[in-house]
Each structure stands twice: as C-alpha cells, then as structure tokens.
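>>> how would this look folded up:
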Amino acid sequence: MKLYTYWRSTAAYRVRIALNLKGINADLESVHLVKDGGQQHSPAYVEMNPAHLVPTLVLYDGTVLTQSLAIIDYLEALQPDPALLPPDPVERAHVLAAAHVVAMDIHPVNNLRVVAHLGDTFGAGPKDKKAWMCHWMDRGFAALEQMVRKDTRFSFGDKPTLADICLVAQYYNARRWGVDLTPYPRLTEIEETCLALPAFADARPEAQPDAE
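Predicted coordinates for the structure are as follows:
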C-alpha cells in the first residue's frame, strides 16, 4: 500500500493519522505541491488522481483511491477497530457534522489552488490571502467550539474520532497562518490531548520525511 502525500497537506495529514490509529502500514511517496510547478500536475500523477490533489492511496492490487474522507471511509470499512465513527446513528451524525465543518467548509476555500487563484485572477497580495484564510478558519472554529462536547477527552467521547482527525490537521494550518486560537479553548484542549497520542504525533507535518 502506498500513500502519495505532502508534508504540509492537511488532507494528507488526516489520512496519515487514520492509518496510524488503525495500525495500517503504508509506504509514503512525496508529491511536492510547489516545486517544479507542482508535482501534482505531472502527467503520471494526474493519471492516478485527475483532481491534481493529494492524498492518493494505492492499494496492494493497484486500485487507486482519492479524497481524504473517502480514503478514511475505506480504512474504516477495511479495519473497523478502532472505530473512527460511533455506531449510534445520532452520535455518528454529530461526528460527521464536525468533521465536515473542517473538510467541507474550511478546507476547500483555504486550498493552495484557491489562494493562488485569488492572487492570479483578483490581484490578492500576501496580506489579503492570509486574511482570507484566517477569516474562514475563524468562522469554522467558532462553530466547532460550540459543536464539540465539553465533558469528554476528545471531541465526542473518550476515544478519537474522525472529528478529531480533521480538527488536528486544520489546527496545524491555523497555527501556520497565525490564527488567534485563544477564542477556542476547548478545541485547543482537544488538540493537545490528540497530539499526546503517538498516532497523531507521528503524523505531524514536521515529523514527515519530506518536511522542509
């Protein structure tokens, strides 16, 4: 099994955490999103992933999976224990809603290609791009701070779920861009609890072999 990844990609970060939590080994293949005009645009890579994005997971039989949440869903089905989604339908919906705030509300508008388009098409400078990214992270984190439970170790219980995976990966990006996280004490507490686990700590961007 091979994971095409990039150390700073929050989407790839999610999959690395999930693999670690599941105890599933995957060889890591770096796809540099900036060097050489972006290696994700190379013909060989686009043949695997037409969206020009990371991560991509290639299974032992050559089957190719893309999109981080779809890959994690596959891992959940492949190895249900430890579960990343609770069995109760209502609790499952709560976890998915929190995960989707990150993966569908925050991350898509903060993607590298979106920020590049802001500059190329609308003339946004570095300060404008930073303000854009911080704005959408603040909007999402404000919602998440109210959505997660206050009486548990992790976002929705005493074991990490998909919501925690998405939160920790996005928090890395928030710190990178200088988001003021003081209004989100519960989210910060959850991040600290998660990063104390080797599965999360070993997946951190700075711990990756292609980290710069």
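
>>> going by C-alpha atoms from here, please, whenever you check contacts or count neighbours.
Noted.

>>> now do the helices in this protein.
For the chain, the helices defined by DSSP state H cover 10-22, 43-48, 68-78, 89-100, 107-110, 112-122, 126-147, 162-176, 185-195, 198-201.

>>> any idea which of the ones you listed gets closest to residue 211?
Across the helices of the chain, residue 211 has its closest neighbour in helix 10-22 (12.3 Å, CA to CA).

>>> could you check the angle the closest one makes with helix 68-78?
10 degrees (axes from the mean of the first three to the mean of the last three CA atoms, to 10 degrees).

>>> just checking, what packs against helix 10-22?
helix 68-78, helix 162-176, helix 198-201 (3 or more CA pairs under 8 Å, 6 or more residues apart in numbering; DSSP states H and E).

>>> dump those to TSV, plus mean neighbour count and distance to residue 3.
Below are the helices and strands packed on helix 10-22 laid out as TSV (neighbours: other CA atoms under 10 Å; distance: least, CA to CA, whole Å):
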stretch	mean neighbour count	distance to residue 3
helix 68-78	17	10
helix 162-176	22	17
helix 198-201	18	16
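
>>> structure for this one too, so we can compare:
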Amino acid sequence: MTALRLLGPKGLPCAQFLRPQLSASICSSSVLNIETRAAPADEPRPLLYSFWSSSCSWRVRIALTLKNVPYDIQATDLLRTGEDHVYTDKYRKVNPMQTVPSLQIDGHTLCDSVAIMHYLEETRPTVPLLPQDVIKRAKVREIVELICASIQPLQNRSVLEHVGNEQSLVWAQHWITRGFQALECVLAGSAGKYCVGDELSMADVCLVPQVLNARRYKVDLTPYPNIVRLDHELQSLPAFKSCHPHQQTDCPPKFAGK
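You can find the predicted model right below:
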C-alpha cells in the first residue's frame, strides 16, 4: 500500500515523491531482500551444467570467472544420447526445459543464463557487471536483450533442427545479420573500450559468444567494425580465453585447444 501511495496525485511527477524516500539504507541489499554473501568454506562449490559449444553456457562461465567464483562443471551433452544428455529424466529434474546452462548455487538451481548473471550480480557485487550509472546500466540491458532475446534464440540448435538442414544455414545467417545490423548501430553510440564505455559488463559477456556463433555460420562481419573490434579486445582477456569452448573438457579433440 505504501508503494501505491508514493505514486502521488495525478499531475505530479513520480520522481518528486520517490526521491525523498531513497537513501542508502533503502537501496541496501538487506532492504531489497538480496543476500550479498560469500560461500562458507564448507559449502559445496557451485555446479554448472554446461555444454562446450553452447554460447549460453559460455556466458555463465565468463561471468563466474570474472566474479572470481570457483565452480565445478558437469558436462551435459546437447547432441549425443547417454547418461549426461540433456534429454534424460534425471536432467529434466534439474532443468524442466532440458537446456543448458543450469547452475546449482547457494542451495538453489537457476536455469537461464541471463537470470544466472543477474543473480550473481546481486549476490556477488564485488566485481560488478552492471554500471552504476542508470543510463549505462539500461544500455547494457538493452544489448543483453538484443543478443539473448532477438539474435541467439533464432539460430539456436533446436530452432535450426526444426527449420531443417537445407535451410538452416540461410536461416541462421539471415537472423544473425539482421540482429548485427541493429547491434552495430547501438554499439556505435555506447562503446568505449568495451560495449558500454570502459567498464566490463554483461553486454561484453554476451557479445563474444554470439560473434563466435556468427563465424560458425559464416556470416560476413565486414559491415560490423565495432562488433569486430570489441570481440578482438575482449578475446584477449584471460577470463574470456579460459572459458572459450575449445578449452572445455568436453570439447571434441579436433577442436580442443585451437
């Protein structure tokens, strides 16, 4: 009820009512019921269900590494059948959508890469992946959604299987190209050293895996100089290198270490 009263009478800007109520205590994690914590020494390490070539899994590996969160990986196959395949009754209990990644952490299981990144940001904010500036923060979220909602799902493996082998490459190239045209324009206004200014953020974590997908589907990247520059800059960072698909234990030998 208090929140409703704070909206105030018609005609008065909402900010005039909200601003006097905001303080460091109101913005604190305790008031927001967000527990900022470090895991006790005897608590199990986070367990990430990951597939080596999954761009969504790669995002979470990068985020965990940037935030200095030790974790273990349970390789979970998207392609071959077997005990550790996503389409098992056992894994359905972990992730009802039977996709990767899934992260077991702090006694909970989270099953979406963006949700996982936000949880890590809220519980382990020491190494931030969202800027403090509200406009930059919104811009990071814009880029994350552009990649994670408007590009990657349309060229996801399950979608391409439904499209069929004959059309899958053309389909993937079409939607990645369409998305990259928009992304290039956004980055032209937001980028500094990284996607939004000079701070590493969730936007960077999402960009690099999507660029690899574009190369996998033979998309011409010449029209996207900002995307190419940022990808080159980010791929030189240790966290991005160590989390690369070709560095994963479940990576096939023909790709491993390349």
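
>>> okay if I get the helices and strands packed on helix 10-22 of structure 1 as CSV plus distance to residue 55 of structure 1?
Output for the helices and strands packed on helix 10-22 of structure 1, formatted as CSV (distance: least, CA to CA, whole Å):
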stretch, distance to residue 55 of structure 1
helix 68-78, 6
helix 162-176, 13
helix 198-201, 17
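
>>> on that earlier part again, most tightly surrounded among the helices of structure 1?
helix 10-22 (a mean of 24; mean count of other CA atoms under 10 Å).

>>> returning to that earlier point: so which of the helices and strands packed on helix 10-22 of structure 1 comes closest to residue 146 of structure 1?
Closest to residue 146 of structure 1 of the helices and strands packed on helix 10-22 of structure 1 is helix 162-176 (CA to CA; 13.4 Å).

>>> which residues touch the closest one?
10-11, 13-14, 17-18, 84-85, 95-96, 98-99, 102-103, 107, 134, 137, 154-155, 187, 190-191, 194 (CA atoms under 8 Å, 6 or more residues apart in numbering).

>>> from what I can see residue 246 of structure 2 touches residue 52, true?
Yes: Residue 246 of structure 2 is within contact range of residue 52, at 7.3 Å (criterion: CA atoms under 8 Å).

>>> of the two, which one has the most company?
Ranked by neighbour count (other CA atoms under 10 Å), residue 246 of structure 2 and residue 52 place residue 52 first, with 22 against 19.

>>> identify the residues contacting the nearest residue to residue 179 of structure 1 once chain neighbours are set aside.
Nearest residue to residue 179 of structure 1, sequence neighbours excluded (CA to CA, 6 or more residues apart in numbering): residue 134, at 5.7 Å. Residues in contact with residue 134 of structure 1 (CA under 8 Å, 6+ apart) are 174, 177, 178, 179.

>>> map residue 134 of structure 1 onto structure 2.
By TM-score structural alignment, residue 134 of structure 1 lines up with residue 173 in structure 2.

>>> quick one: end-to-end distance for stretch 195-206 of structure 2.
Its start and end residues considered, stretch 195-206 of structure 2 measures 10 Å (CA to CA, to the nearest Å).

>>> whereabouts in structure 1 does it align?
Going by TM-score structural alignment: stretch 195-206 of structure 2 matches residues 155-166.

>>> so how far is that stretch off the chain centroid?
Once both centres are worked out by CA atoms, centre = their mean, to the nearest Å, stretch 155-166 of structure 1 turns out to sit 13 Å from its chain's centre.

>>> do the same with stretch 65-77 of structure 2
The answer for stretch 65-77 of structure 2 is 14 Å, by CA atoms, centre = their mean.

>>> hmm, who's touching it?
By CA under 8 Å, 6+ apart, stretch 65-77 of structure 2 touches 45-52, 64, 84-86, 100, 124, 126-128, 239, 243, 249-250.

>>> if we can go back for a sec, among the helices of structure 1, which is nearest residue 33 of structure 1?
Ranking these by proximity to residue 33 of structure 1 (CA to CA) places helix 112-122 first, at 8.6 Å.

>>> now for residue 128 of structure 2: what does it line up with in structure 1?
Match for residue 128 of structure 2 (TM-score structural alignment): residue 83.

>>> ok, its match - how many residues close by?
Residue 83 of structure 1, neighbours per other CA under 10 Å, totals 17.

>>> check the gap between it and residue 22 of structure 1 for me.
Separation of residue 83 of structure 1 from residue 22 of structure 1 (CA to CA): 8 Å.

>>> next: residue 176 of structure 1.
Applying CA to CA to residue 176 of structure 1 and residue 22 of structure 1 gives a distance of 27 Å.

>>> likewise for residue 28 of structure 1?
The gap separating residue 28 of structure 1 from residue 22 of structure 1 is 16 Å, by CA to CA.

>>> and for residue 212 of structure 1?
Per CA to CA, residue 212 of structure 1 is found 27 Å from residue 22 of structure 1.

>>> do residue 99 of structure 1 as well
Taking CA to CA, one finds residue 99 of structure 1 at 18 Å from residue 22 of structure 1.

>>> likewise for residue 14 of structure 1?
12 Å.

>>> and what of residue 38 of structure 1?
Distance, residue 38 of structure 1 to residue 22 of structure 1, by CA to CA: 30 Å.

>>> and residue 182 of structure 1, by the same measure?
32 Å.
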